[in-house]
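Q: the amino acid sequence is not available; the structure is as follows:
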């Protein structure tokens, strides 16, 4: 018998629209799931009473033009401000922090009629690519609960992959949506720079980070992007309006595309695991079988771009200001990165931003002839919990992270949209993600191609242990 959590987010929304199931029924079902089945470290805080009240207050009939996700339960990453709800930023230094305002992402979800049942787990200030904060248990993939769910949207990915919510928002400054999507067998979509507003805090002056979608299907991810997308007055940059909805783009044939591919790691030398290489090769063959041209290209970013990215990353970490009397509560990695960031002068930071934009321009020019770019998402299977974390040697911790995910940050530098898809499965059934990036502001084409791949090699019926 099909249970509510077996349904996609769009299927659940369709039940609400037809008044076959109420938003309150969906919320109760998923709250029970989160209460009884969160052995994956998905949530930092559950907001059961708030979710029930919001569901009860929603009109039973969606208003004209409502999102197809109206009435669907979701969750909000613990980096995103939510008025009146504890928001810790994954840090013991903010364990009791309750903001007075919500950010634009939270407001967009609420305005569309989605109902958050809680705050999802994230590492301290969203910096590491694993989720092992002091304020919650580690987030693990339900495909192997010994292994990390990735980060920084590890809790969001674990929640969706374990069926605790059907779709969730994440954020991505160096791969933080796509990494956990690959770890958890999901679709993880990082949209183009400026597609989703950073209102009202605008905390990333570099332009690396954006919110995006974590979902079990391409169409669910697209529908959530429709909810989150849009510019606000005061945004420092924005993407042009799409031709229609992102969900509608999933119904279009992408046509015959030229797709570049490379596998050489971008940010550090590391041996690519055989199953990750196999996923890349198999996806290349699948693309060719669908009529696309696949072309090998050189790595588009030089290694000289890496220290520039690290300078910016360190300064962004240092911008997470903590009261002096609480700095001792920070993790060693955070303190190490912050010290690196504070050592950067204002002119040095400005020069790094300029250099990064020149590197990005070079990559965009090199890739302009191609409709998409294919790489693995990760260089290896998700490590065991604690394997990357090294509190005694933060530099070794940081290096281990680079070896785990040597491609994802390239598309944060260029601002291109990128998606991780669970197109390959290892012999033991573990998901292996591959990543496609598109030209700036061409999410519609990227989603059309992703939907075509999903139709050719469907994955939505696969379920992790304990589902």
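A: Ah, there it is. Small disclaimer: the values here were computed from a predicted structure and weren't measured.
Q: contacts, neighbours, all on C-alpha from now
A: Fine.
Q: which parts of the stretch 101-250 of the chain are helices?
A: 104-111, 154-161, 178-184, 218-228, 246-249 (DSSP state H, counting those that start in this stretch).
Q: the residue nearest to residue 56 when sequence neighbours are not counted: how many residues sit nearby?
A: Spatial nearest neighbour of residue 56, chain neighbours left out: residue 24 (6.1 Å); criterion: Cα to Cα, 6 or more residues apart in numbering. A total of 23 residues lie near residue 24 under the criterion other Cα atoms under 10 Å.
Q: now the strands for this structure?
A: Along the chain, counting by DSSP state E, strands occupy 43-46, 73-77, 115-120, 167-172, 187-190, 210-215, 258-261, 293-296, 372-376, 418-425, 431-438.
Q: presented hereafter is structure B, for comparison with structure A:
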């Protein structure tokens, strides 16, 4: 079958389910592409033998009804897969091979995926770009001087180059949405608690959740569906409140149908939560992306309003407190600390000086921030922001000085982290094409637990803006 890389995950599943093509054939095709065409640092490890063994087992299975049966994907190098080297983007963990897989990896396996390797991440996923001393730079396919965003930059670069059809990522401050935006893809960050294996509920600040990166809204939904355990079509574990009309519904169905009656949508204007920390001007390209989305949503019949970002006094200080405290909890020895990058060491050193009462106060303030944002957003079905305030940044733009580096990360993506703090779902969509082949994205933020509504809106925009074809035109052969 020609041009396998141009089939979506859903299209591949349909053909494998009909036995028109085997999982082994599909897996071989994507492994071949990854081996030949990954000149942008998407992968840190390829596991060809394991992947082909897995694909053959799926081909021999009687039951082919798993949501992601036979679909090639790849694990972010923060995920644990038994027997596969996991470096966390760090020289300190070179050669580490976990004896067991983590819960998310196990769930993706249960849904039928075939992992072909590990995708690049910055050290411990701490930055919004993907570069590390351990694995080098990850860049946008076709744009070797521009960073692919982070921290799921390897996952996004792999999808954007047609090396896998979909890829999971993790998102604690924008780490799915930022690289999806940089690479012209769809990035879906679910509500806190939606994905039981990576819910965010067990971490300090409750920030990090699993998410999906894909070329289409339907594929992003399909991968997220595969992260949720189900029996007989119903979820078997739920920690997120859902409205009755959405209960147990397939996110994929919402993404395919795009049925969303007239919605009330707000465009977020005014300052960002990081203004007290550093200026965060929004570039003309980002403004143009919002204008494109608003124009198309209006044409689709939705009501558009404006809303000011509520003032979140002290937001930056509290976010940094919990970010650094989490870094201080990393299981690294004194010898390993010497191998860490300056940014990570700075976070750890700062985190170790933070007292328990400071952490408790920061978490209390996070709850206050969450309530303020939820109250402001309550009248609306969705809120629109730029995903990134600036165009994709050149490799090295963030610099080596830890303080300036973090400041620049905030300037590039000032609208993403507060969505993690509030636990809301968000969908990044590449709506606006630039003359140089790059795209700018908008972020749709939904009501708590309303991934289905976001995906329906995303599908409506996708019908009006052909971003899938834009990505596939850039595939190398």
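A: Right, received. Where do you want to start? Everything numeric here is computed off the predicted structure, so don't read it as measured data.
Q: drop the TM-score for these two in here.
A: These two chains, once laid on top of each other, score a TM-score of 0.95 by TM-score structural alignment, normalised by the length of the first structure; 464 aligned residues with a Cα RMSD of 2.1 Å.
Q: rewinding a little: using TSV, lay out the strands of the first structure together with distance to residue 249 of the first structure and mean neighbour count.
A: Below are the strands of the first structure laid out as TSV (distance: least, Cα to Cα, whole Å; neighbours: other Cα atoms under 10 Å):
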stretch	distance to residue 249 of the first structure	mean neighbour count
strand 43-46	32	22
strand 73-77	23	29
strand 115-120	25	27
strand 167-172	19	29
strand 187-190	14	33
strand 210-215	16	29
strand 258-261	18	22
strand 293-296	21	15
strand 372-376	16	26
strand 418-425	15	27
strand 431-438	14	28
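Q: can I get those strands in JSON lines including distance to residue 157 of the first structure?
A: Formatted as JSON lines, those follow (distance: least, Cα to Cα, whole Å):
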{"stretch": "strand 43-46", "distance to residue 157 of the first structure": "11"}
{"stretch": "strand 73-77", "distance to residue 157 of the first structure": "10"}
{"stretch": "strand 115-120", "distance to residue 157 of the first structure": "9"}
{"stretch": "strand 167-172", "distance to residue 157 of the first structure": "8"}
{"stretch": "strand 187-190", "distance to residue 157 of the first structure": "9"}
{"stretch": "strand 210-215", "distance to residue 157 of the first structure": "6"}
{"stretch": "strand 258-261", "distance to residue 157 of the first structure": "26"}
{"stretch": "strand 293-296", "distance to residue 157 of the first structure": "30"}
{"stretch": "strand 372-376", "distance to residue 157 of the first structure": "18"}
{"stretch": "strand 418-425", "distance to residue 157 of the first structure": "12"}
{"stretch": "strand 431-438", "distance to residue 157 of the first structure": "13"}
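Q: please identify which of those is closest to residue 66 of the first structure.
A: strand 115-120 (14.0 Å; Cα to Cα).
Q: which residues are in contact with stretch 449-457 of the second structure?
A: Residues from elsewhere that reach stretch 449-457 of the second structure, judged by Cα atoms under 8 Å, 6 or more residues apart in numbering: 190-191, 194, 217-218, 221, 240-243, 246, 251, 254-260, 382, 424-427, 444-446.
Q: just give me the match in the second structure for the residue nearest to residue 56 of the first structure.
A: Alignment note (TM-score structural alignment): residue 24 of the first structure maps to residue 24 of the second structure.
Q: isn't that match right up against residue 55?
A: Yes - if you go by Cα atoms under 8 Å, residue 24 of the second structure and residue 55 touch, sitting 4.9 Å apart.
Q: anything in contact with each of those two?
A: By Cα under 8 Å, 6+ apart, no residue touches both residue 24 of the second structure and residue 55.
Q: quick revisit: buried only: go through the contacts of stretch 449-457 of the second structure for me.
A: Among the contacts of stretch 449-457 of the second structure, those classed as buried by 16 or more other Cα atoms under 10 Å are 190-191, 194, 217-218, 221, 240, 242, 251, 254-256, 258-260, 382, 424-427, 444-446.
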